[in-house]
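Novice: The amino acid sequence is not available; the structure is as follows:
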């Protein structure tokens, strides 16, 4: 099979794959040997074929081990400081955002409290903690995690870079849908055969990602502004204008401190948020017993019905304020990769949920006796001696809530970047201990400017709340949509349960979405405008990224052509190792032909490195590199696919990429030697069936020594080439629209994409490539 023949369905059953591989092996005259000496080896692990597209590799099975309860409780404590800052600070502004025009009827407070209690129970507790967290991607969450799950179970990715051997990665292998369930198979087939469905899924993923990033802009604004606004209760000299400028100063400090990293964020922030939850719960209990214990009646949903009957359209509009009680819920899912599902479930059920219920109930009891203080409900309800401690903790908690969303934004952009959906930016790994903690200078600066502009422009939490709600609910609706696909196609959930989920959760979320969209002209346009701006950048980059891949796929160089170039007497082989970088997985990129046409010299060892992102979160280092020889062996040419998950670091600070590649190539040579020895011994064993055992053993030893000598000589050549010097060749591709292209395509490629490419990072910045050993090869792609 040639490389160009590979269009691999990565969603077949593993048993089918193994059967096909056995047939291929038999057709090539290869039979599995029983053993090699005293060491028994697996034929399935060592077998090699003509192409990386069907090659099986040696991968250990990383079985998930049970986590000790002490570790789970430790993580549960840490998660309080990272995950719940946003939803925990919501009591600062929910009632003031809901009752914009004041309280018209005292029982309206019971209706709103009932709505808040049931909303918190249905969305964060039931939907996210007990359902959505199950849809994590090998421990990682977020919109891209849901998309990656769908990409593995069905061929819905738009870039044709699937390979059969990817299924052997420990994180990749999953139980696939049972073909006997027609519903799952029918949905899978529909998604795979519909280009509209593939584009729509990618579009929805980009939209959800953009909305979460928008959340990262609005969270610092509304949280800090709400907390600082509490100082107006202590002094009349603190005007609204001064509150705004103090908030801006805090925001600037917050963003400028991001470069120091969040290595100890859990330990540092968890105690503060724990104190915050303790304070709001205690004050809630105090207000409940002091002012009106009868607010417990809000458990009865009848008060919701009466609230809508009394207020009609105004009640529906007020849902935009109530939805702020669940802001930050998406962080439960997005940050699960830093903790565990069980730890987040424990912290939510034992600390966050009870504290929030008590806080909202206590504020409702206070407002039943003080309707006029609804615009400053939180700080007005704080007892006098507790005011200053509460103010300090509130400011700290709001900063922590902002920190969590900013860090989440960095992680999301890193995922987008890895999957070819975002322009290259500088990723700084701020922790040697935790891979997921990253800092992106360019994005941090833009977020700071956006936050300052929003705070200065809107000035009040009520206006920002209108914008905030749209971002929150949009992401929730998209998550539910992805989850329904996962329920049907992957979990194979009973159809009645799926329908029940859609009717209950879907109806509630769509009702909230309709309410927040009503305030589009009152600030709601902001997150949508911001999201569509980000989506435009993502679309431009991803569209041209795919066009480039297809161009390289159509113009790739066959192994036969490479062989002709290598044996051409006009070319001289010079000492050293050359590494050609490309994103093309299924072949040798056209940049190599362009290089040899201008430089009539080849290094003694050549490695064509293809960079590939798998739709999983992480790829273990021992599973990252796949190698294949380019025949004949004397050419000393190799193809290599380097596979990364979307949360993997691509510039390994502690293990340089170049050194790792050389060591893995040596391992491949040794493994290839074992494989060749086994094949040779097996064939000779069949041919010499009548020869004495001693003669056969002697011949086997001679063959083994010859193979060992060849292997040692080959490794020596590699070491010698490495010592002579390594040259990294990176394609500096200029992309232009082809002749006859339409106006839209020319604007997309010639102007929009090239503007982004020239002003952002290049390929060599993605790896530890020394500048003095980097050679860029220019080539023009007409797309």
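Specialist: Noted; the coordinates are in hand. From a predicted model like this one, the values you see are computed outputs, not experimental measurements. Numbers count the residues shown, from 1 in each chain.
Novice: Only C-alpha atoms from now on, for both contacts and neighbour counts.
Specialist: Noted.
Novice: so where do the strands sit in the chain?
Specialist: 428-429, 438-439, 572-582, 601-613, 625-630, 637-644, 726-736, 774-782 (DSSP state E).
Novice: so of the ones you listed, which one's packed in deepest?
Specialist: Most buried of these by mean neighbour count (mean count of other Cα atoms under 10 Å) is strand 438-439; its value is a mean of 26.
Novice: Contacts for that strand, please.
Specialist: With contacts defined as Cα atoms under 8 Å, 6 or more residues apart in numbering, strand 438-439 is touched by 258-259, 261, 407, 410-411, 427-431.
Novice: Pick the one among the residues you listed closest to residue 87.
Specialist: Closest approach to residue 87 among these (Cα to Cα): residue 407, at 15.7 Å.
Novice: Looks like the closest one contacts residue 437 (just checking).
Specialist: Yes. Look at residue 407 against residue 437 with Cα atoms under 8 Å: they come within range, at 7.5 Å.
Novice: do you know which of the strands of the chain lies nearest residue 533?
Specialist: Among the strands of the chain, the nearest to residue 533 by Cα to Cα is strand 438-439 (21.6 Å).
Novice: Relative to the whole chain's centre, how far out is the closest one?
Specialist: Put simply, strand 438-439 sits 14 Å off its chain's centre (Cα atoms, centre = their mean, to the nearest Å).
Novice: and the comparison structure, right after this:
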């Protein structure tokens, strides 16, 4: 398409938007042109944005119900960290009794600053319409700055209800400067995408390591009860539990949450009670660790050893990312309630109680959790600990499903099947392929490493990397979107950022002691995501550069060789701007055009949800009598596809609405053009003095024109209904991608082998969109990149 044609299209779209506004004001077709008010407002304050389960719209019984469910899904990981934190921190034993107070003080402030203040009260508010995780942060940034590497943005996307609403702000200048820097730098765009992929990979790595370390730590308590239990038996019992855990994932978060929540509530009550018991029995003065001076003294005494021990201390924050990544399953308020009222107090007292016990029993630091339990409570506590470890695994498994769904929708992950497991709560998903890959990985790691020591080192790296990347994105959001005062952003960097950087340096020191495992997982996953996204973008640019021009399309459509088939055809492609080149290939080999022909482009916006009423964006392709249309179907990255109603049925209904609206829109524009061209200001004054008979005649003419107009609309809609009743054909344009001649060896391997291997062995487009095989026709074409 030439530059002039594109400019004309833009001008026409602007004029259409102006007329649409007039129609809306006059309440013409109000049901079809309904506008949804957005409560997502950006202001100086960090506000609770609109989310999937908007807390403002939900009643308290529902919020409390979700808070109860969140206990069983979100907090298993952070709730079971008392099983192994002290043992991972004092790997060489306790050398000074006050070191216990120093470590306890570190745990106090780490738990308060990172899980509580950072995640629960700051990061959760950076949600994208109720969705959390690294990709949710990236999507927010993509909406406010043009940093996406795929050129599929449209002006109309900004009209979607929950896209954005920006209020005037005195700190707009700084935000605009940052946006400008990001938009002009290809390096910054690529770096943001890479950081997003890295964060996603680390969360998935968490989904592998959490079950391993949690279950192994809990089952290892058997050796405290009897010496007959060998290490091999512990490993095989753990493997059996892990397999069972992954097999029940298909029942969904809703059912799993109801099953696990009572157990984990009981767990928190037990560790809360045992913590108080140990404090009162062994050393009540241990609470003085609230004084941060003990941290300074701890580092003075131990220096390098104290810094190295931070890799164990940071494990008290494991599962923090689940608070954010699992937000789509719950609400901000429900997670805040459950964290502040139950989780935080319970785990703080558990660590305090263990510290009090260790003050009198330094030599038992390796088994402090089970050793500090009263003998009468040992077996009940063991059973609950194993169950809680299973629940800890559930937290990161659910988070993994959520974040993969987001990355898939944004073109950064190969196609997999997304199963929505709850009709009651949106956002609760299950991914069969990922579930079984996680299960195999967990079993492999457990059998390969066999102990929690090396797994813990890898675990620490994954945890701290994700926290650091989340903070980096959050600072951009603070400045660019929230527009908070620069002093608050700097304070966050100095306090939270510096603490996380210190933890990062410590965990990386243990790279060769098992820490490499996280980076191996991340490398494999990033490679897959990079290959898929890179070729996906290359294919999109190829289609954009070779799209069918308006003149060529008219030439094809006017070809006398074309016969008309009385059916409705949906021609799918990924190209948003223009007609894909694969249509020219189709027309050359199949000289037939269906009576109603629609080019359908599936597009994911960088928002979590798009209302169904705003999902379909139609354009008519001239000549009008051929009934050829373009349709961009816009989804959010968490939207359900084809589960409530057949996709084609919704599309046809929206097409009929568009035909009606488009006719009256064109009539309105035509009348405006006539008024502008036929009369000037003086003539308008003369027209105002016309006689009443003339006005009456004009009204009669308008009534006749409206009747004729309704007949035209009825006839066009009738043609659509006729084609619909005759049958629907789904034409899928699938281009096979190969490396072009003369391409480098690396590019040939990346495209010809890696990408095509992923394409062949994962789900095809028709499976993702549930297109019936009997009415599907694939149109193939080779793209040389």
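Specialist: Structure's in. What do you need? Note that the structure is predicted; figures quoted are calculated from it, not measured.
Novice: returning to that earlier point: list the residues that contact both of residue 407 and residue 437 of the first structure?
Specialist: residue 262.
Novice: re earlier: go through the contacts of strand 438-439 of the first structure and flag which are in helices.
Specialist: Counting by DSSP state H, the contacts of strand 438-439 of the first structure place 407, 410-411 in helices.
Novice: Just the buried ones among the residues you listed, please.
Specialist: For those, a burial check counting by 16 or more other Cα atoms under 10 Å picks out 407, 410-411.
Novice: Tabulate those in JSON lines, adding columns for distance to residue 362 of the first structure.
Specialist: Shown next, in JSON lines, are those (distance: Cα to Cα, whole Å):
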{"residue": "407", "distance to residue 362 of the first structure": "32"}
{"residue": "410", "distance to residue 362 of the first structure": "36"}
{"residue": "411", "distance to residue 362 of the first structure": "36"}
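Novice: ok, so of those residues, who is nearest residue 177 of the first structure?
Specialist: residue 411 (30.2 Å).
Novice: Alignment lookup: the closest one to the second structure.
Specialist: Aligning on TM-score structural alignment places residue 411 of the first structure opposite residue 402 in the second structure.
Novice: residues contacting that match?
Specialist: Residue 402 of the second structure neighbours (Cα under 8 Å, 6+ apart): 325-326, 328, 427-429.
Novice: Export these as JSON lines, with columns for distance to residue 74 of the second structure.
Specialist: Listed next are these as JSON lines, based on distance: Cα to Cα, whole Å:
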{"residue": "325", "distance to residue 74 of the second structure": "9"}
{"residue": "326", "distance to residue 74 of the second structure": "7"}
{"residue": "328", "distance to residue 74 of the second structure": "11"}
{"residue": "427", "distance to residue 74 of the second structure": "14"}
{"residue": "428", "distance to residue 74 of the second structure": "13"}
{"residue": "429", "distance to residue 74 of the second structure": "15"}
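Novice: Would you mind measuring from the equivalent of residue 311 of the first structure over in the second structure to residue 296 of the second structure?
Specialist: Matched by TM-score structural alignment, residue 311 of the first structure corresponds to residue 302 in the second structure. Remark: distance between residue 302 of the second structure and residue 296 of the second structure (Cα to Cα, to the nearest Å) = 10 Å.
Novice: Excluding chain neighbours, what is closest to the counterpart of residue 639 of the second structure in the first structure?
Specialist: Aligned counterpart of residue 639 of the second structure in the first structure: residue 648 (TM-score structural alignment). Nearest non-adjacent residue to residue 648 of the first structure, counting by Cα to Cα, 6 or more residues apart in numbering: residue 618, 5.7 Å away.
Novice: out of the strands of the first structure, which comes closest to residue 204 of the first structure?
Specialist: The closest of those to residue 204 of the first structure is strand 601-613. By Cα to Cα, the value is 19.8 Å.
Novice: Count the neighbours of residue 681 of the first structure for me.
Specialist: 21 (other Cα atoms under 10 Å).
Novice: try residue 7 of the second structure
Specialist: Residue 7 of the second structure is flanked by 11 other residues according to other Cα under 10 Å.
Novice: Distance check, it against residue 14 of the second structure.
Specialist: Taken as Cα to Cα, the span from residue 7 of the second structure to residue 14 of the second structure is 11 Å.
Novice: Next: residue 762 of the second structure.
Specialist: The value you get for residue 762 of the second structure to residue 14 of the second structure, if Cα to Cα is used, is 41 Å.
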